[in-house]
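> Have a look at this fold, sequence not included:
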């Protein structure tokens, strides 16, 4: 289940949620969302604890929602308790800022 773009933007505004793009660096360079950081799926298990704050919500996304689902499962397995999957990055553009 994906979190809506409205809920994503509200989490960022109200709770300083961390927006994480799990696509490849090449994909990230082609289209970046405001405030997103790039942690490719193949690196997330090694670097999430170094780059992300477990006390703040995390919203992951990718191209289709498949990699972000896997990233969500990895993060929850590492003890992140507030992790949301926005699905495809294009969902960001489905609601106003």
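The structure has been received and is ready for your questions. Source: prediction; values computed, not measured. Numbering: from 1, shown residues only.

> Every contact and neighbour count from this point should use C-alpha atoms.
Fine.

> contacting residues for the residue nearest the centre of the chain?
Among the residues of the chain, the one closest to the centroid is residue 60, at 1.7 Å (CA atoms, centre = their mean). If you count contacts by CA atoms under 8 Å, 6 or more residues apart in numbering, residue 60 has them with 19-22, 68-69, 71-72, 83-87.

> and the gap between it and residue 42?
When distance is defined by CA to CA, to the nearest Å, residue 60 is 14 Å away from residue 42.

> any idea how far residue 50 lies from residue 83?
Taken as CA to CA, the span from residue 50 to residue 83 is 16 Å.

> Please compare the first structure with the one that follows:
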């Protein structure tokens, strides 16, 4: 019976640590960038750096008109292509990778970072496909 008590205590500690980590990550993502609705995103997207962080094959299958592709898998080496003096609009399929990309950019000094709520999956605006 003592072993069950110990295992339950260890499990409880693991769950608490995991929950704390997830909470920390949530606030870290919220602090790094602002989430915009599609309408808010459309208002300024012609005056900003519009970055699609999905993989090239997904980008080629369809992307927001005017976006450029910097896949998250290559983001660490290619994020130097993004200017710090202009707002950055990020999106991916839903918003997971764009949140991570925003955190990476925020850590190195980018301040005007915005993400598309719902991602490309929910986008109803103009798109372009590469053949």
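Received the coordinates, thanks. Owing to the predicted nature of the structure, the values given are computational and were not obtained by experimental measurement.

> Can you give me the TM-score here?
TM-score for the superposed pair, counting by TM-score structural alignment, normalised by the length of the first structure: 0.83. Supporting figures: 91 aligned residues with a CA RMSD of 1.6 Å.

> The contacts of residue 60 of the first structure in helices, which ones?
68, 69, 71, 72 (DSSP state H).

> Skip the chain neighbours and tell me the closest residue to the first one.
Right, residue 68 of the first structure. Using CA to CA, 6 or more residues apart in numbering and skipping residues adjacent in sequence, the residue nearest residue 68 of the first structure is residue 61, 4.9 Å away.

> just the second one next, same as before
Distances taken as CA to CA, 6+ apart place residue 85 nearest to residue 69 of the first structure, at 6.2 Å, with adjacent residues excluded.

> and the aligned residue in the second structure for the one you found, what does it touch?
When the second structure is aligned by TM-score structural alignment, residue 85 of the first structure is paired with residue 115. Residues in contact with residue 115 of the second structure (CA under 8 Å, 6+ apart) are 33, 34, 35, 36, 89, 90, 91, 95, 98, 99, 102.

> Looking at the first structure, which of those residues hold up?
Retained in the first structure (both residues aligned by TM-score structural alignment, their matches' CA atoms under 8 Å) from these: 34, 35, 36, 89, 90, 91, 95, 98, 99, 102.

> Distance to residue 69 of the second structure added to those, as TSV?
Shown next, in TSV, are these (distance: CA to CA, whole Å):
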residue	distance to residue 69 of the second structure
34	20
35	19
36	19
89	12
90	10
91	10
95	15
98	12
99	16
102	15
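
> Next step: these restricted to helices.
Those of those lying in helices (DSSP H): 98, 99, 102.

> Which one of residue 50 and residue 83 of the first structure is surrounded by more residues?
residue 83 (20 against 8; other CA atoms under 10 Å).

> Help me confirm that that one comes into contact with residue 74.
No. Residue 83 of the first structure is beyond contact range of residue 74, at 10.1 Å (criterion: CA atoms under 8 Å).
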